[in-house]
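> Following is a predicted model, sequence given first.
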Amino acid sequence: MIVTAAVSREKGAPLVVEELELDAPRSTEVRVRMVGSGICHTDAVARDRIYPVPEPSVFGHEGSGVVEEVGSDVRGVQVGDHVVLGPSYCGKCAFCRSGQPMYCENGFTELFGCRRHDGTTAFSKNGEMVGSHFFGQSSFATHANVNENSVIVVDKDAPLELLGPLGCGLNTGAGAVLNEMRPEPGTSIVVFGTGAVGFAALMAAAAVSCSTIIGVDVHDSRLELARELGATHTINSSTQDLHAELKKITGGRGVNYALDTTAISSVVRDAADALGTRGVLVAVGAAAPGEEVSFEVGSSLTKGWTFKTVIEGSAVPQVFIPRLVDLWKQGKFPFEKLVKTYSLKDINTGFEDSASGAVIKPVIAY
């Protein structure tokens, strides 16, 4: 069939909206008619070839849509189902089989390979192969053949056009808090960077009754929204003394948990320095390969603090994403307040608005 897609043809160049041919879904694939797709920083990372990806390719990894066709070996998904599309994983390695699919041993290929396992692509144009299956989905297209492991069935009474970001950015922020930190009620957390991932973390922390929830950013407008969505305190690190403010808020004890969403090495160090005794720092930002951070380990040794990197919120998407939908229904995860929609032809404007900070979560509406 003929579909319309946004294609990345050159490093760093704007995406090109064009018509492509989409082949028939394989036995382990699901054809999805896209209803929405979030624009995520990782799409820009791929566009700019910070991570190596084939050219040309169709990106997009926060899709939502309706199932139109199901491969013969697919189970648990039916035509007409409303679905969110999450990261792909092999399902066969030791980590997948132990319930940790976001740490799949074949993860890089599954996410960034833009090919099926047999080397083929679902998209083509006049005989030219065009990369597909980015994160198992390539949702910057009106239709896509999606890996079975990327498909999560959700309730039909949820706003499907807005649900796509649950597949990556919101899953990442909320999962970092709920699946990794698991904060007890009454504990404290600071979130560095109030983009979509950071806001998801703030909302998750509020949902589990953290008593001190601190948002740190350089945009006052985002910090104002952070207070609306669960932050008890905010700090503009460009105009305020970050560590003095944190000391004042915590009474000098430091925070129990810190989350970095920025992937800026100096900010990660600030997050580590914000921790109190037995504090936990989680980094989820996509830093460039080779990026390094230095930590003070002399006087901080007695804190017994922990640093960990977390991928996709350490989630099992088929379990965790429906839980986020349930939190939304309860009014505890109002992610719709982060979203601005764009048409596919305006996708590059969405990328620009995300990069400038003008929009928290751009979503392509098909």
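Sure, I can see it. Residues are numbered from 1 along each chain as shown.
> contacts and neighbour counts: CA atoms only from here.
Will do.
> And the helices in the stretch 251-366 of the chain?
Taking DSSP state H, counting those that start in this stretch, the helices of the stretch 251-366 of the chain run over residues 265-273, 317-329, 347-356.
> okay, those in JSON lines with distance to residue 283 next?
Below are those laid out as JSON lines (distance: least, CA to CA, whole Å):
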{"stretch": "helix 265-273", "distance to residue 283": "7"}
{"stretch": "helix 317-329", "distance to residue 283": "19"}
{"stretch": "helix 347-356", "distance to residue 283": "20"}
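> Was I right to think residue 52 contacts residue 11?
No: taking contacts as CA atoms under 8 Å, residue 52 lies outside contact range of residue 11: 10.0 Å.
> Which residues does stretch 311-325 contact?
86-87, 99-103, 151-155, 158, 166-169, 171-177, 179-180, 284, 333 (CA atoms under 8 Å, 6 or more residues apart in numbering).
> can you give me the strands for the stretch 1-150 of the chain?
Here the stretch 1-150 of the chain has its strands, by DSSP state E, counting those that start in this stretch, at 2-8, 16-22, 29-38, 57-58, 63-70, 82-85, 123-125, 128-130, 143-147.
> With the stretch 201-350 of the chain instead?
Going by DSSP E, counting those that start in this stretch, the stretch 201-350 of the chain shows strands at 212-217, 233-236, 255-260, 275-283, 306-309, 339-342.
> Adding mean neighbour count and distance to residue 206 as columns, could you present those strands in a markdown table?
A markdown table is the format used below for the strands of the stretch 201-350 of the chain (neighbours: other CA atoms under 10 Å; distance: least, CA to CA, whole Å):
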| stretch | mean neighbour count | distance to residue 206 |
| --- | --- | --- |
| strand 212-217 | 24 | 7 |
| strand 233-236 | 20 | 12 |
| strand 255-260 | 28 | 13 |
| strand 275-283 | 21 | 17 |
| strand 306-309 | 13 | 22 |
| strand 339-342 | 18 | 20 |
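> Residue 243: which of those is closest?
Closest approach to residue 243 among these (CA to CA): strand 233-236, 9.8 Å.
> Contacts for that closest one next, please.
212-220, 223, 226-227, 242, 245, 249.
> one more time with 10 Å, if that's ok
Here strand 233-236 makes contact (CA atoms under 10 Å, 6 or more residues apart in numbering) with 190-192, 212-220, 222-224, 226-227, 241-243, 245-246, 249.
> hold the first one in mind and look at this next one:
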Amino acid sequence: MPITTRAAVVESGGAPFTLADVQLDEPGPHEAVVRMVATGLCHTDLGVASGGLPFPLPGVLGHEGAGVVEAVGPAVTGIEPGDHVVLSFTSCGECGNCNGGHPAYCATWLPLNLIGGRRADGSSTISRDGEALGGHFFGQSSFAERALVDERSLVKVDPDVPLESIAPLGCGVQTGVGAVWNVLKPVTGSTIVVLGAGAVGLSAVMAAALTPATTIVAVDRVGERLSLARELGATHTINAGEADLVEALAAITGGQGADGVVETTGNVTVLRQGVDALGARGTLVVVGAPPFGSEVALDVNGLLGGKRIVGLTLGDAETQSFIPALVDLVKAGRLPLDRLISTYPFADIDQAVRDMGAGKAIKPVLTF
């Protein structure tokens, strides 16, 4: 029997989230039904809801879910009803990158997660009054009381850790932490610069504080976020509204430039400044996504000192090992995610969206 559940539906690009009853399809062999306990709200959800990406609307978004498994398909292994799970992106599990431990670069990542709205076979996971809705968002569409979730989106986690405290691990936090740990891999004495002190940027700051980097610089235009960055491990902060970024970084690094930069703003001007601020053999990780088709001009001769620019999706994380490790760090108090989270009842999703847009909430988490 299909399951009826309440979901936040976006009817068309730019429309608000509205609560409606929808029907979930029967779980396939490699799917599970998860009762949602919490789900984070991410800028990617807002970008799709605004009509900025070619996802089929009306549809159900949400991709930082956390909940309790209620039922599993016959081919699902290692997960059973009653398990606590954090939901992350899905992947095919068969291509070269999936087999090589890099599922965020799955050959079918875009249609499976971001723009397809359906399963790989083209069938729909969510409908309303017999009409298919856009769903299968990151293999989960977790803006609903129940979600039909791809097996490869499920990550079993420690049931002693409150799910609302770890829901953002599935996307935003994993992205910021992975930028530092999986790409920059700071060595002793490194200088790490984080451009943008939102949820992803502050996650990168917390991750850098758990490495041998000795200089951690957070850059933003909001003073309160810079203060929070210091509390989370930044050794220096730069208010980009008051200081020239390249000059300020030169002063902090004694003219040597940064070893690693994490660009989270999606602003191509900031990206260019970040590349210019790199030292010899430095690496900039591009995390923030501007509108499709955006380009940036670079000083080619400036790159010849061994600079690298690396694009990143979802921290280049292998979720089954990465997310449980992050949960352990949250449990131990070493990754203080609670400092980023503001909780809202699911019905108040539009208030959460407004607060996120106004900068009042760094990481809204909807609770069920």
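Looks like it arrived, so ask away. All values reported here derive from a predicted model rather than from experimental measurement.
> if we can go back for a sec, if any of the contacts of stretch 311-325 of the first structure are buried, put those into a ChimeraX selection.
Remark: buried members of those, expressed as a ChimeraX selection using 16 or more other CA atoms under 10 Å:
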select :86,87,100,101,102,103,151,152,153,154,166,167,168,169,171,172,173,174,175,176,177,179,180,284,333
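> quick one: which of the contacts of stretch 311-325 of the first structure sit in helices?
The helices, defined by DSSP state H, take in 169, 171, 172, 173, 174, 175 from those.
> what do we get in the second structure for the first one?
Which is residue 169 of the first structure. For residue 169 of the first structure, the aligned position in the second structure is occupied by residue 172, per TM-score structural alignment.
> Might one say that its match is in contact with residue 45?
No: if you go by CA atoms under 10 Å, residue 172 of the second structure and residue 45 don't touch, sitting 11.4 Å apart.
> list residues touching both of those two?
63, 64.
> okay, now residue 148 of the second structure: neighbour count?
27 (other CA atoms under 10 Å).
> What of residue 78 of the first structure?
Neighbour tally, residue 78 of the first structure, other CA under 10 Å: 16.
> so what corresponds to it in the second structure?
Under TM-score structural alignment, residue 78 of the first structure pairs with residue 80 in the second structure.
> show me the residues around the alignment partner in the first structure of residue 309 of the second structure that make contact.
Per TM-score structural alignment, the equivalent position to residue 309 of the second structure in the first structure is residue 307. Contacts for residue 307 of the first structure were tallied using CA under 10 Å, 6+ apart; they are 258, 268, 272, 279, 280, 281, 282, 283.
> any idea how far residue 24 of the first structure is from residue 307 of the first structure?
Distance of residue 307 of the first structure to residue 24 of the first structure, computed by CA to CA, to the nearest Å: 45 Å.
> Same question for residue 261 of the first structure.
Taken as CA to CA, the span from residue 261 of the first structure to residue 24 of the first structure is 38 Å.
> Please say which of the two ends up with more neighbours.
A direct count of neighbours by other CA under 10 Å for residue 261 of the first structure and residue 24 places residue 261 higher, at 25 against 16.
> Tell me the residue in the second structure aligned with that one.
So, by TM-score structural alignment, residue 261 of the first structure is matched to residue 264.
> Wait, its match touches residue 201, no?
Yes: using CA under 10 Å, residue 264 of the second structure is in contact with residue 201, at 6.1 Å.
> Spit out the residues that contact these two alike.
175, 176, 194, 195, 287, 288.
> Quick check: the counterpart of the last one in the first structure vs residue 9 of the first structure, distance?
Right, the one you point to is residue 288 of the second structure. For residue 288 of the second structure, the aligned position in the first structure is residue 285, judged by TM-score structural alignment. Note on residue 285 of the first structure: its distance to residue 9 of the first structure, by CA to CA, is 25 Å.
> Return the distance of stretch 170-182 of the first structure from the chain's centre.
11 Å (CA atoms, centre = their mean, to the nearest Å).
> Tell me which residue is most central in the first structure.
In the first structure, the residue lying closest to the centroid (CA atoms, centre = their mean) is residue 169, at 2.2 Å.
> Quick one: residues contacting the closest residue to it other than its chain neighbours.
Among residues not flanking residue 169 of the first structure along the chain, residue 197 sits closest, at 5.1 Å (CA to CA, 6 or more residues apart in numbering). Listed by CA under 10 Å, 6+ apart, the contact partners of residue 197 of the first structure are 40, 165, 168-176, 191, 259-262, 284-285, 313, 360-361.
> State the helix or strand in which residue 197 of the first structure lies.
Element membership for residue 197 of the first structure (DSSP states H and E) is helix 196-207.
> can you name the residues of the second structure that that helix overlays?
With TM-score structural alignment as the criterion, helix 196-207 of the first structure aligns to 199-210.
> quick revisit: which stretch among the strands of the stretch 1-150 of the first structure approaches residue 208 of the first structure most closely?
Across these, closest to residue 208 of the first structure is strand 82-85 (CA to CA), at 24.1 Å.
> which other helices and strands contact the closest one?
Counting contacts by 3 or more CA pairs under 10 Å, 6 or more residues apart in numbering; DSSP states H and E, strand 82-85 of the first structure is packed against strand 29-38, strand 63-70, strand 151-153, helix 317-329.
> quick one: the longest one to helix 196-207, angle?
Using axes from the mean of the first three to the mean of the last three CA atoms, to 10 degrees, one finds that helix 317-329 of the first structure and helix 196-207 are set 70 degrees apart in direction.
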